[in-house]
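In: Let me see the structure of the following:
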Amino acid sequence: MIKKFILILLFIFNINLLLADDISIWKKSTLNEILERGELRVGLEPGYMPFEMKDKRGRIIGYDVDMAKAIAKAMDVKLKIIPTAFDGIIAGLLTNKFDIIIAGMTITQQRNLKINFSDPYLVVGQTILLDKKFKDEIRTAKNLDNEKYTITAKLGQTGEIVARKFFKSAKINTFDTEAEAVAEVLNGKAAAFVNDQPYNAMFMDAKGKDKLIHLDKSLTYEPLAFAVRKGDPDFLNWLNNFLRQIKNDKVINLHEKLYKKWFIETDWLKKVQ
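Out: As a prediction, the model looks like this:
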């Protein structure tokens, strides 16, 4: 009887320890910090159409910005956008300069060693913008893998990784921004530019007509996701439930509305040109 009583006490004690651990994890959660602060801090780099960019008035707009606004609204907190260079954006998250990265970031195993990702909110792939003068000699991406060609990409983005993986013989030049990298192709200094399909499609519509060719067969499968610090299950749980809600709630229909606004319609181009 005494042994049974002791076992019951030990069971209750262990349950209390587990509950205490759960409370401790929640108190340290980024989500709890956001709610107590009353502000969601989002790291992104304006300059990646149509995900995040500056309009003519200097305001940061884009698909990711609208997504961040929706998240902040669902949390009932204010939104603070913190512009950050992409090659330092993971370091910014790890040093608590912001709470989350919403910047068209592709899930990669290398990045996942340092940070955690939510479920994907979009899936894209890398495509190629080609100088039109090469239309007869370069018909597929495979034709670009030649030492006589120069290919550009943005430093630190998936485009650079893919360019170096697929084109071992070609010369790869990287630049701090997409605009600089694709300008090399427009100005005849490079044969091709590698970047995400949505950016390349928008660029073709805006500036690439009659100058470039879009080789739009995707080279990769790239899920884009929100990035958060490791050891934060409560924040990830909330974000994944948010994504399920906006994708499946046919009344709100937010996921479809944002996709249509930024990837199908082009009215927003007038604000940035």
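In: CA only for contacts and neighbour counts going forward, please
Out: OK.
In: How much space separates Gln245 from Leu144?
Out: 42 Å (C-alpha to C-alpha, to the nearest Å).
In: Show me which of those two is the more surrounded one.
Out: Neighbour count, other C-alpha atoms under 10 Å: between Gln245 and Leu144, Leu144 has more, with 23 against 15.
In: I figured that one hits Phe166, correct?
Out: No - using C-alpha atoms under 8 Å, Leu144 is not in contact with Phe166, being 9.2 Å away.
In: Which residues are in contact with each of those two?
Out: Common neighbours of Leu144 and Phe166 are not found (criterion: C-alpha atoms under 8 Å, 6 or more residues apart in numbering).
In: count of residues packed around Asp249?
Out: Counted with other C-alpha under 10 Å, the neighbours of Asp249 add up to 11.
In: same question but for Leu44, I mixed them up
Out: By other C-alpha under 10 Å, 26 other residues sit near Leu44.
In: Same check on Val182?
Out: 28.
In: Pull the residues that contact the helix or strand it falls within.
Out: Per DSSP states H and E: Val182 is located in helix 178-186. The contact list for helix 178-186 (C-alpha under 8 Å, 6+ apart) reads 47-48, 129-131, 152-154, 174-175, 190-193, 208, 211-212.
In: tell me which residues of that helix are tucked away?
Out: The neighbour-count check on helix 178-186 (16 or more other C-alpha atoms under 10 Å) flags 178, 181-182, 184-186 as buried.
In: Ok, stretch 97-105 next?
Out: For stretch 97-105, using 16+ other C-alpha under 10 Å, the buried residues are 98-105.
In: now stretch 196-213
Out: 196-204, 208, 211-213.
In: how far does it stretch from start to finish?
Out: 15 Å.
In: Output the longest helix belonging to the protein.
Out: helix 2-28 (DSSP state H).
In: Centre of the chain to that one, how far?
Out: Distance of helix 2-28 from the chain centroid (C-alpha atoms, centre = their mean, to the nearest Å) equals 40 Å.
In: which residue ranges form the strands in the stretch 101-250 of the chain?
Out: 116-117, 122-124, 126-131, 150-154, 171-175, 192-196, 212-215, 222-224, 227-228 (DSSP state E, counting those that start in this stretch).
In: Could you also give me the structure for this next sequence, so I can compare it with the first?
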Amino acid sequence: MRRTVLVVLALLGVLAVLAGCGSGPQTPTDRVAATHELRVCSTGDYRPLTYRDASGSWSGIDVDLARDLAAHLGAQVTMVPTTWSTMLDDVTAQRCDIAVGGVSVTADRAARAAFTVPYLHDGKTPIVRCADLGRYSTLEQIDRPGVRAVVNPGGTNERFARGRLHAATIVPYPDNNTIHDTVADGRTDLMITDAIEARWQAAARPGVLCAEHPDAPFDSSEKAYLIPAGDQAFVDRVDGWLTTALADGTWDRVARPWLG
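Out: All right, here's what the predicted structure looks like:
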């Protein structure tokens, strides 16, 4: 009898483990607490916020801040490469605990996942060859036959261009790390991107690329971090860390080497 009871208890234990395995993915709060790992999705192609070089090394403002967040959570960062086209699906499928790196707050993303408080206010502006400064300053100047506007597929840059440009030629280009080279060498005429990226790319190529009116962009938007839906406790904890980082100088300290 005693042996039978032990066998039954062992079977019940196995069933409990199997039931737990089949209960679906853990929330970020539970997973980070259990593993001491913070999985961070990023495209690695949006300097100065995030960059992944040819060797696979990551850098950028949001990469450094993700490491600071992980330390706050008692965890280590694991970077998870994604793309602008797949980022939302990666977050909702919980392939990562948070997505960073220039993620604009949009209604479609907010409908499927959760955003933190915004940490950056920005807007779309053209980056052009300095020799063409003033030639593509307005949407009317850009949206003409023969003008070539390059876009990186899957993000809000492409969405803005396709929504506002109808006569210009939209040129998709898959690599956002080298997309600005197409403007610099004349393969395309301009790119409409967020002012923070336009400023950085112009500073990286002085006299070659120039940002058109980055202080007065065509629109306004907010950037925040994206988190799987259904874990308000994790959102609140990240919000608390981010609000403090913005207030106590942490964000400015991390950003200064990139923004000057």
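In: what about the helices in the stretch 151-273 of structure 1?
Out: For the stretch 151-273 of structure 1, the helices defined by DSSP state H, counting those that start in this stretch occupy 158-166, 178-186, 197-203, 233-248, 254-259, 269-272.
In: quick one: the second one to strand 150-154, angle?
Out: So that's helix 178-186 of structure 1. 160 degrees (axes from the mean of the first three to the mean of the last three C-alpha atoms, to 10 degrees).
In: same question, the longest one
Out: Note on geometry: by the same axes, to 10 degrees, helix 233-248 of structure 1 and strand 150-154 are set 110 degrees apart in direction.
In: Can you name every helix or strand that helix 233-248 of structure 1 contacts?
Out: helix 30-37, helix 254-259 (3 or more C-alpha pairs under 8 Å, 6 or more residues apart in numbering; DSSP states H and E).
In: how big's the offset between that helix and structure 2?
Out: Superposing on structure 2 and averaging over aligned pairs (mean C-alpha distance after the TM-score superposition for structure 1), helix 233-248 of structure 1 comes out at 1.2 Å.
In: what does that helix correspond to over in structure 2?
Out: Under TM-score structural alignment, helix 233-248 of structure 1 corresponds to residues 232-247 of structure 2.
In: now what about the matching stretch, what contacts it?
Out: Applying C-alpha under 8 Å, 6+ apart, the set of residues contacting stretch 232-247 of structure 2 is 28-29, 69, 72, 114-117, 119, 227, 251-252.
In: how about Asn157 of structure 2, what's its partner in structure 1?
Out: Checking TM-score structural alignment: Asn157 of structure 2 goes with Gly159.
In: Skipping adjacent residues, who's closest to its match in space?
Out: Distances taken as C-alpha to C-alpha, 6 or more residues apart in numbering place Asn195 nearest to Gly159 of structure 1, at 4.8 Å, with adjacent residues excluded.
In: That neighbour - how many residues pack around it?
Out: 25.
In: and it, what is it in contact with?
Out: 126-128, 153-154, 158-159.
In: Next, see which of the residues you listed are matched by contacts in structure 2.
Out: For the contacts of Asn195 of structure 1, the contacts that persist in structure 2 are 126-128, 159, with contact defined as both residues aligned by TM-score structural alignment, their matches' C-alpha atoms under 8 Å.
In: Tell me the one among these nearest to Gln109 of structure 1.
Out: Using C-alpha to C-alpha, Gly159 is the member of the kept ones among the contacts of Asn195 of structure 1 that lies nearest Gln109 of structure 1, at 15.6 Å.
In: Tell me the spacing between the closest one and Lys207 of structure 1.
Out: Taking C-alpha to C-alpha, one finds Gly159 of structure 1 at 20 Å from Lys207 of structure 1.
In: For my notes, confirm Leu69 of structure 2 occurs in a strand.
Out: No - membership of Leu69 of structure 2 in a strand is not supported by DSSP: H, G, I helix; E, B strand; the rest coil, which gives helix.
In: quick one on the thing from earlier: out of the helices and strands packed on helix 233-248 of structure 1, which is closest to Asp64 of structure 1?
Out: Judging those by C-alpha to C-alpha, what sits closest to Asp64 of structure 1 is helix 254-259, at 9.3 Å.
In: quick one: that closest one to structure 2 mean distance?
Out: Averaged out, helix 254-259 of structure 1 is 1.6 Å away (mean C-alpha distance after the TM-score superposition for structure 1).
In: Report the buried residues of that helix.
Out: Those would be 254-255, 258, for helix 254-259 of structure 1 by 16+ other C-alpha under 10 Å.
In: The alignment partner in structure 1 of Thr188 of structure 2: what's it in contact with?
Out: Matched by TM-score structural alignment, Thr188 of structure 2 corresponds to Ala190 in structure 1. Counting by C-alpha under 8 Å, 6+ apart, Ala190 of structure 1 makes contact with 131, 149-152, 184.
In: can we see that at 10 Å?
Out: For Ala190 of structure 1, the contact set (C-alpha atoms under 10 Å, 6 or more residues apart in numbering) comprises 130-131, 149-152, 171-173, 181-184.
In: quick one: it from Thr174 of structure 1, how far?
Out: 11 Å.
In: Done for today, thanks.
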